[in-house]
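Asker: return atomic coordinates for the entry below.
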Amino acid sequence: MQLEFLGTGAGVPARFRNVTSVALRLLEERNSVWLFDAGEGTQHQMLSSTIRPRKIDKIFITHLHGDHIYGLPGLLSSRSFQGGEDALHIYGPKGIRQFVENSLHLSQTHLTYPLHFTELPNEGGIVFEDAKFTVSALPLDHKITVFGYRIVEHDLPGELLVNKLQELKVPAGPVYGQLKGGQDVTLPDGRIVRAQDVIGPAKPGRKVVILGDTRKTPNVAILAQDADVLVHESTYGKGEAKLARNYYHSTNMQAATVAQEQGVGRLLLTHISARYAGKTANELAYQAQEVFKNTRVVNDFDVFEIPFGQQNNSKPIKLSMPEDSDL
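Answerer: Here you go, the predicted model:
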């Protein structure tokens, strides 16, 4: 599981920051990519990453401001041109279906794959659930209907305790697979080996929270509780809380306070205003670290591994992009 930031700017494209889009790479878990928002130029940003549009099977839209959706029609069209055939599902506020369908209709764009929509009720709730993940949403506080998303990976089965099996002199082979699957087995010598005795404790799933634009509101804390990673907007800096409230945005210090109070593992600040250009953007992180140490300001194309267990503040990893990559 990895987070890749395709756009980290606020409002309009800037020289070194495109507008908002972040990909949750679930290649090992589901062989797919989930996209959160698709600001103008998102598909251009993908050209500098290993992500291919046909691997995206879910797109979650936080709100309908242009810097979060203007890249969506072009991306959907390119997915057809690049051979996409598998269905794609778009989740978002009421109106997202009309925006997409009108754009495709007026441009006479015909997709080669089924396109499905789920428009969220104003109160949010669980928007997707399967055997591996649950995605829920809650409304935030912006000038327009906006949601934050909480992605929870279900707990994984514990590992097979091979050393214990060896101590019990259980012969290697298909029986290991049966035990790993939770099935008790009877050995040729009549002994019964119970799966629960040779499987370690379940591994807690990871929790990732990705917020839309918002000013301070209680639902941010609810979404962020015990998250391994919190992706939070930081349009304003220390001492700018009044400005943030007036313009329905957040400060880095408000984000850090939520992370500290809700037991977050790592805080990633995005939606950076063009006022914070170059190294000055790092000041947002330095200020926030006064409250919550494990904070980073993200840049376009940063990729962060989300490991099991305790999160760290290591530098973003760099992914090589081989020619003809099919990711």
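Asker: only C-alpha atoms from now on, for both contacts and neighbour counts.
Answerer: Noted.
Asker: which residue ranges form the strands in the stretch 1-150 of the chain?
Answerer: If DSSP state E, counting those that start in this stretch is used as the criterion, the strands of the stretch 1-150 of the chain fall at 2-7, 21-26, 32-36, 56-60, 88-92, 115-119, 125-129, 133-139, 147-153.
Asker: can I get these in JSON lines with distance to T235 and mean neighbour count?
Answerer: Formatted as JSON lines, the entries for those read as follows, by distance: least, C-alpha to C-alpha, whole Å; neighbours: other C-alpha atoms under 10 Å:
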{"stretch": "strand 2-7", "distance to T235": "14", "mean neighbour count": "26"}
{"stretch": "strand 21-26", "distance to T235": "15", "mean neighbour count": "23"}
{"stretch": "strand 32-36", "distance to T235": "18", "mean neighbour count": "23"}
{"stretch": "strand 56-60", "distance to T235": "21", "mean neighbour count": "21"}
{"stretch": "strand 88-92", "distance to T235": "22", "mean neighbour count": "20"}
{"stretch": "strand 115-119", "distance to T235": "27", "mean neighbour count": "15"}
{"stretch": "strand 125-129", "distance to T235": "26", "mean neighbour count": "14"}
{"stretch": "strand 133-139", "distance to T235": "19", "mean neighbour count": "21"}
{"stretch": "strand 147-153", "distance to T235": "16", "mean neighbour count": "24"}
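Asker: I'd like the ones you listed as a markdown table, with distance to R206 appended.
Answerer: As requested, the strands of the stretch 1-150 of the chain are arranged in a markdown table below (distance: least, C-alpha to C-alpha, whole Å):
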| stretch | distance to R206 |
| --- | --- |
| strand 2-7 | 11 |
| strand 21-26 | 12 |
| strand 32-36 | 15 |
| strand 56-60 | 18 |
| strand 88-92 | 21 |
| strand 115-119 | 24 |
| strand 125-129 | 15 |
| strand 133-139 | 10 |
| strand 147-153 | 5 |
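Asker: minimum distance to S234: which of these has it?
Answerer: Closest approach to S234 among the strands of the stretch 1-150 of the chain is made by strand 2-7 (13.6 Å; C-alpha to C-alpha).
Asker: which strands and helices sit next to the closest one?
Answerer: Applying 3 or more C-alpha pairs under 8 Å, 6 or more residues apart in numbering; DSSP states H and E, one finds that strand 2-7 contacts strand 21-26, helix 42-46, strand 303-305.
Asker: and for comparison, fold this next one:
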Amino acid sequence: MELYFLGTNAGVPTLQRNVTSIGLRMLDERRALWLFDCGEGTQHQILSSPLKLSKLEKIFITHLHGDHVFGLPGLLSSRAYQGGTTPLTVYGPPGTERMIKTTMELSQSHLNYDLNIVEHTGGIVFEDDSFVVEAALLEHRIDSYGYRVTEKDRPGSLDPAKLAAYGLKPGPLFGRLKRGEPILLDSGETVRPEDVLGAPKRGMVITILGDTRPCANVQPLALNADVLVHEATFMHDLADTAHEYYHSTSIEAAEAARAANVGQLIMTHFSSRYKDEEQLQPLLEEAKSIFPNTRLADEHQLIPVVHREQDSSPSD
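Answerer: Below is the predicted model:
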């Protein structure tokens, strides 16, 4: 899995940064792309990226402020022209369906693929055999949600020595064991998957938060995540401003990462008062003083998701 930031600015785009949209590319896991938010200009950003709308499977909307959704009608309308004809599901807070359907109706846009819209107020919003996605309400001026994406543990690798002990050779039986099915040998002996598989491979956990100021639901969403994507709209000298406008500072993002025992913190959603990377460095330095494994989100750069080092418990 890899994260790709299509926009990292708060409120309005600048010449250096676009507004919020984050891609989660899962080519190995399900040959799919998921998007989190779709600010104005997202489809244009995708044209300059390695992401493919033909792979787009799901869009998760954190909240309905314009810098997070104004790119949605255009992307949905033109997706098919970029090879996207498979079904697409959009998840979002109440009002998402009305916004999309009203825009499509008034613009007389016609989609040649199935579009499903799922509104939610938190809880498990999606689950299949491989992934579960949970949402929880954050604290913002309108309802804003964070998402926790959990990849379910996968079976371990087949152990060649154990397979040889049963006289098993490469073939279809290997696939059945990998799928969790027991097999019956000619001798009448049953071989169970756990007899020949190594330890399960732990799945990844990625937490992506919408706009928020510090609140109680951040920690359960982020607990022991491999990666936490957290807004850091302001430096901490503007903590009062951040609180007034329902945003977070770099130090507050770092404190959340430390409390939740995450592997890596990626900060995004920067105020346009910070014009370039040089002006963003103080935010990074503030956060790293609290949580060293912090980075700034870079637009148009793939960031591999890696397992966090195992630890006993969150910090106090």
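Asker: still on that earlier bit, so which of the strands of the stretch 1-150 of the first structure gets nearest D197 of the first structure?
Answerer: When these are compared by C-alpha to C-alpha, strand 147-153 sits nearest D197 of the first structure, at 24.8 Å.
Asker: how much does the closest one stray from the second structure?
Answerer: Comparison of strand 147-153 of the first structure with the second structure after fitting gives an average deviation of 0.6 Å (mean C-alpha distance after the TM-score superposition for the first structure).
Asker: which is the next helix or strand following that strand?
Answerer: helix 162-167 (DSSP states H and E).
Asker: quick one: that following helix to the second structure mean distance?
Answerer: Taken over the aligned residues, the distance from helix 162-167 of the first structure to the second structure averages 3.3 Å (mean C-alpha distance after the TM-score superposition for the first structure).
Asker: what comes up buried for that helix?
Answerer: Applying a neighbour-count criterion of 16 or more other C-alpha atoms under 10 Å, the buried positions in helix 162-167 of the first structure are L165.
Asker: just checking, next helix/strand downstream of that helix?
Answerer: Stepping forward along the backbone from helix 162-167 of the first structure, the first helix or strand reached (DSSP H and E) is helix 174-180.
Asker: what's the neighbour count on E194 of the second structure?
Answerer: Other residues near E194 of the second structure number 17, with proximity taken as other C-alpha atoms under 10 Å.
Asker: the helices in the first structure, which residues?
Answerer: Taking DSSP state H to define them, one finds helices in the first structure at 42-46, 66-69, 72-81, 96-106, 162-167, 174-180, 218-224, 241-246, 252-261, 280-288.
Asker: closest one to E233 of the first structure among those helices?
Answerer: Between E233 of the first structure and the helices of the first structure, the shortest separation by C-alpha to C-alpha is 7.6 Å, and it involves helix 252-261.
Asker: what's that closest one aligned against in the second structure?
Answerer: Following TM-score structural alignment, the aligned partner range for helix 252-261 of the first structure in the second structure is 250-259.
Asker: that stretch vs the first structure, average distance?
Answerer: Compared with the first structure, stretch 250-259 of the second structure is 0.8 Å away on average (mean C-alpha distance after the TM-score superposition for the first structure).
Asker: can you give me the buried ones in that stretch?
Answerer: For stretch 250-259 of the second structure, the neighbour count (16+ other C-alpha under 10 Å) marks 250-259 as buried.
Asker: pull the contacting residues for the residue mapped onto D213 of the first structure from the second structure.
Answerer: When the two structures are superposed using TM-score structural alignment, D213 of the first structure falls opposite D211 in the second structure. Taking C-alpha atoms under 8 Å, 6 or more residues apart in numbering as the definition of contact, the neighbours of D211 of the second structure are 62-63, 138-140, 144-145, 231, 246-247.
Asker: of these, buried ones?
Answerer: Applying 16+ other C-alpha under 10 Å to these flags 62-63, 138-140, 144-145, 231, 246-247 as buried.
Asker: could you export those as a markdown table, including distance to E127 of the second structure?
Answerer: Formatted as a markdown table, these follow (distance: C-alpha to C-alpha, whole Å):
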| residue | distance to E127 of the second structure |
| --- | --- |
| T62 | 18 |
| H63 | 21 |
| L138 | 21 |
| E139 | 25 |
| H140 | 26 |
| S144 | 21 |
| Y145 | 17 |
| E231 | 26 |
| Y246 | 30 |
| H247 | 30 |
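Asker: and of those, the nearest to A239 of the second structure?
Answerer: Taking C-alpha to C-alpha as the measure, A239 of the second structure sits nearest to H247 out of these, at 8.8 Å.
Asker: does that closest one touch H230 like I think?
Answerer: No - using C-alpha atoms under 8 Å, H247 of the second structure is not in contact with H230; the gap is 10.3 Å.
Asker: about what we covered before: among the helices and strands packed on strand 2-7 of the first structure, which is nearest P174 of the first structure?
Answerer: P174 of the first structure lies closest to strand 21-26 among those, at 28.9 Å (C-alpha to C-alpha).
Asker: who does that closest one touch, helix- and strand-wise?
Answerer: The helices and strands touching strand 21-26 of the first structure, judged by 3+ C-alpha pairs under 8 Å, 6+ apart, are strand 2-7, strand 32-36.
Asker: got those as TSV, with distance to K58 of the first structure columns?
Answerer: Written out in TSV, the entries for those read as follows (distance: least, C-alpha to C-alpha, whole Å):
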stretch	distance to K58 of the first structure
strand 2-7	15
strand 32-36	5
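Asker: who touches stretch 26-37 of the second structure?
Answerer: Contacts made with stretch 26-37 of the second structure from outside it, assessed by C-alpha under 8 Å, 6+ apart, are listed as 1-2, 20-25, 51-53, 55-62, 68-69, 208.
Asker: in the first structure, what stretch matches that stretch?
Answerer: Under the criterion TM-score structural alignment, stretch 26-37 of the second structure matches residues 26-37.
Asker: show me how far the matching stretch is from its chain's centre.
Answerer: Offset of stretch 26-37 of the first structure from its chain centre (C-alpha atoms, centre = their mean, to the nearest Å): 8 Å.
Asker: what is the burial count for the spatially closest residue to T112 of the first structure that is not a sequence neighbour?
Answerer: Once its chain neighbours are removed from consideration, T112 of the first structure has its nearest residue in S80; the separation is 5.3 Å (C-alpha to C-alpha, 6 or more residues apart in numbering). By other C-alpha under 10 Å, 18 other residues sit near S80 of the first structure.
Asker: ok, now which ones touch S80 of the first structure?
Answerer: Applying C-alpha under 8 Å, 6+ apart to S80 of the first structure gives the contacts 111-113.
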